[in-house]
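Peer 1: Here is a sequence together with a model predicted from it:
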Amino acid sequence: MREADETTRRRIADALREEPATPSALAVAFDLTPDAALGHVEHVARSVGGNGEQLLVAPPTCRECGFDGFDELLNRPSRCPSCKSESVDEPTFTIE
């Protein structure tokens, strides 16, 4: 594993301890793509458990019908499986 990845993951974890963030917000803050930010968040989710902390995820939510029962919480869905709307808010992550 590259040291730069570890540093980015540590910085992402520290940021999520301070305030909730979406993949897009993390991508902007850390100069990543949203998909790369999600990859880092997945790793952070596995590593924080050893500290007695946990990654909390507010699920993606459809702005049209309110659906929030997405199967994969660590994902940026492109559309709602219920109403097929493409107006879906990203998940929000925080560490507590």
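Peer 2: Arrived safely.
Peer 1: alpha carbons only for contacts and neighbour counts from here, please
Peer 2: OK.
Peer 1: Helices along the protein, start to end?
Peer 2: Assignment of helices within the chain using DSSP state H yields the ranges 3-18, 23-30, 34-48.
Peer 1: tilt between the first one and helix 34-48?
Peer 2: Translated: helix 3-18. Interaxial angle, helix 3-18 versus helix 34-48 (axes from the mean of the first three to the mean of the last three Cα atoms, to 10 degrees): 80 degrees.
Peer 1: Pasting the second one now:
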Amino acid sequence: MYRKELIKILLNNPMSVHELAVAMEEPIKEVRDDLQHLHKSLRHSPYQIEITPAKCNQCGFVFNRDKMSKPSRCPQCKGTWISAPLIQIREK
């Protein structure tokens, strides 16, 4: 039931893992684990997950699209002003 709720919340509504954890009143680690499982299980459904990657606001470095949690530092400029990745679900 919990993963179905994630689909309803994220359907055409981009959110970060932290925002989603606050909305679901669950620990961030649990939400991140469920999102990773959901990412695999959506392959056989009418939905697809889209991840807008994290980006360094200082130098513009774009992180890997697979990473769902916010990185702590930029590998290029070592800055910490990083926007969190946004996750949303869309219909195929």
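Peer 2: Arrived safely, thanks for sending. This is a predicted model, so every value here is computed, not measured.
Peer 1: can you list the helices of the first structure in JSON lines and add distance to residue 64 of the first structure?
Peer 2: Formatted as JSON lines, those follow (distance: least, Cα to Cα, whole Å):
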{"stretch": "helix 3-18", "distance to residue 64 of the first structure": "28"}
{"stretch": "helix 23-30", "distance to residue 64 of the first structure": "20"}
{"stretch": "helix 34-48", "distance to residue 64 of the first structure": "23"}
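Peer 1: between the ones you listed, which one is nearest to residue 61 of the first structure?
Peer 2: Ranking the helices of the first structure by distance to residue 61 of the first structure, with Cα to Cα as the measure, places helix 23-30 first at 14.1 Å.
Peer 1: Just the buried positions in that closest one, please.
Peer 2: Residues 23, 24, 26, 27 are the ones in helix 23-30 of the first structure that count as buried (16 or more other Cα atoms under 10 Å).
Peer 1: Likewise for stretch 29-46 of the first structure?
Peer 2: For stretch 29-46 of the first structure, the buried set under the neighbour-count rule, 16+ other Cα under 10 Å, comprises 32, 34, 37, 38, 39, 40, 41, 44, 45.
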